[in-house]
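Peer 1: Sequence plus predicted model, see below.
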Amino acid sequence: KEAHRAWGPRKIRTLYARVHPGEPTPSDSTFKRILDKAGLVEHRRKRRSSSCGRLENRIPAEHPNDVWTVDFKGWWYTTDGTRCEPLTIRDAYSRFVFCAAALDNAQTPTVRRQFERIFATYGLPRVIRSDNGSPFASTQAPLGLSRLSAWWIALGIDLDRIPPGRPDQNGGHERMHRDIAQEVQGRYDGDLRTWRAALDT
């Protein structure tokens, strides 16, 4: 949209479908809402667009389930050579940790299963805040939408992306990662099952 100011939601939806063939595609109205929130819809007066078309809402968390934060806490190899990808999901207001899961990959289907489980238990948040990395965002798709974030939007969840190189804007989540490193890393040694048990304590 930044590069093609004349493109509307229908055109961008078509492009998204080409980038993600075979995946469910949000409706035209959903793309219109995304463009509007990103400041890329011209009304009577031209609105200032967010830098690079990123979705940066900076919505404060005033109640539980207002804003959830999500990230991966860096990966490492277990003793049996399996890659461990710790996924963490947290409520920004209550600081409740919904998920600290030792996954064997960071692919969309794996991460989506974790969210499906958590949504079924705790309901949906208003906003999910993430960085611009995969699978939360995509550098190849309009507005950085990935299959995972497009699914969130289809569920009615708004997105809030922190600017690149600014992990301090997700400070509470970063502090939680430091706590995990202190409490877990270095104290346990084993396979992926061992790490899953450690993160579940």
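Peer 2: Alright, I've got the coordinates.
Peer 1: Going by C-alpha atoms from here, please, whenever you check contacts or count neighbours.
Peer 2: Fine.
Peer 1: Toward the C-terminus, what is the element adjacent to the longest helix belonging to the chain?
Peer 2: Ordering each helix of the chain by length in residues (DSSP state H) puts helix 108-122 first. Sequence-wise, the next helix or strand downstream of helix 108-122 (DSSP states H and E) is strand 127-130.
Peer 1: another one to put next to it:
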Amino acid sequence: MVFKKLFMRLRNQGFSWNHKRVYRIYCGLKLNLRRKANKCLPNRHPEPLSVPSTANDSWSMDFMFNSVISEHRFRTFNVINDFNRESLAIEIDSSSPTTRVIRVLRRIAVYRGYPRQIRQDNGPEFITHTLELWAKEHGVKLKFIKPGTPTQNAFIERFNRTYRNEVLDYYLFNSLSEVRDITDDLMIDYNYE
């Protein structure tokens, strides 16, 4: 159906190519492939954002994207403590699957203990069964925000803005190790000043 409309539009614009040639180019550009449908998320009822009463009561986590000079994209996985807005971890790499998310959370828990809850969005790394099992095993409640409402995860979004303004948008990076070094300096300044 879409191809017919496109072909008629080309004809109306005065091009005399036959339909087989246009279809070959159409397929070569992969315009004939159907788009994947969005996954249906379970119906969740998010609670309003509240300030925790103790230091290890609630954490928030989120991902950010950026690139180095060579156009190589990387992701940052950020975790903060909602009580005092302390940055607990910023993991930087080209990919961050669920296994890496769990590894970072375990590393934090070694010296902080496990939180009562973790607030996050509905990203693909956060809605996996593996993370759900890990949370149940350690008595951590996963709190999902309503899709399209980052204000329900305002603590981490505020931290992300600071991190983007002071590091990601401020520097041009040559490598991931440079990003990690500058990020480590920011975490010290952010947490202790």
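Peer 2: Looks like it came in fine. From a predicted model like this one, the values you see are computed outputs, not experimental measurements.
Peer 1: Send over the TM-score of the superposed chains.
Peer 2: The TM-score (TM-score structural alignment, normalised by the length of structure 2) is 0.68; 143 aligned residues with a CA RMSD of 1.9 Å.
Peer 1: returning to what we had before: the longest helix of structure 1 aligns to what range in structure 2?
Peer 2: Counting by TM-score structural alignment, helix 108-122 of structure 1 pairs with residues 98-112 of structure 2.
Peer 1: Contact partners for residue 69 of structure 1?
Peer 2: Residues in contact with residue 69 of structure 1 (CA atoms under 8 Å, 6 or more residues apart in numbering) are 89-92, 128-130, 170, 173.
Peer 1: Am I right that residue 99 of structure 1 is in a helix?
Peer 2: No. Applying DSSP: H, G, I helix; E, B strand; the rest coil, one finds residue 99 of structure 1 to be strand, outside a helix.
Peer 1: Confirm for me that residue 176 of structure 2 is in contact with residue 68.
Peer 2: Yes. Using CA atoms under 8 Å, residue 176 of structure 2 is in contact with residue 68, at 7.4 Å.
Peer 1: which residues touch the match of helix 108-122 of structure 1?
Peer 2: Residues from elsewhere that reach stretch 98-112 of structure 2 (CA under 8 Å, 6+ apart): 56, 77, 88-89, 91, 125-126, 128, 130-131, 134.
Peer 1: so how far does that stretch sit from its counterpart in structure 1?
Peer 2: Superposed on structure 1, stretch 98-112 of structure 2 shows a mean distance to its aligned partners of 1.2 Å (mean CA distance after the TM-score superposition for structure 1).
Peer 1: Next, the buried residues of that stretch.
Peer 2: For stretch 98-112 of structure 2, a neighbour-count test (16 or more other CA atoms under 10 Å) marks 98, 101-102, 104-105 as buried.
Peer 1: Also stretch 165-178 of structure 1?
Peer 2: 169-170, 172-173, 176-177.
Peer 1: when you align them, which residue in structure 1 goes with residue 122 of structure 2?
Peer 2: In structure 1, the residue matched to residue 122 of structure 2 (TM-score structural alignment) is residue 132.
Peer 1: Cheers, nothing more for now.
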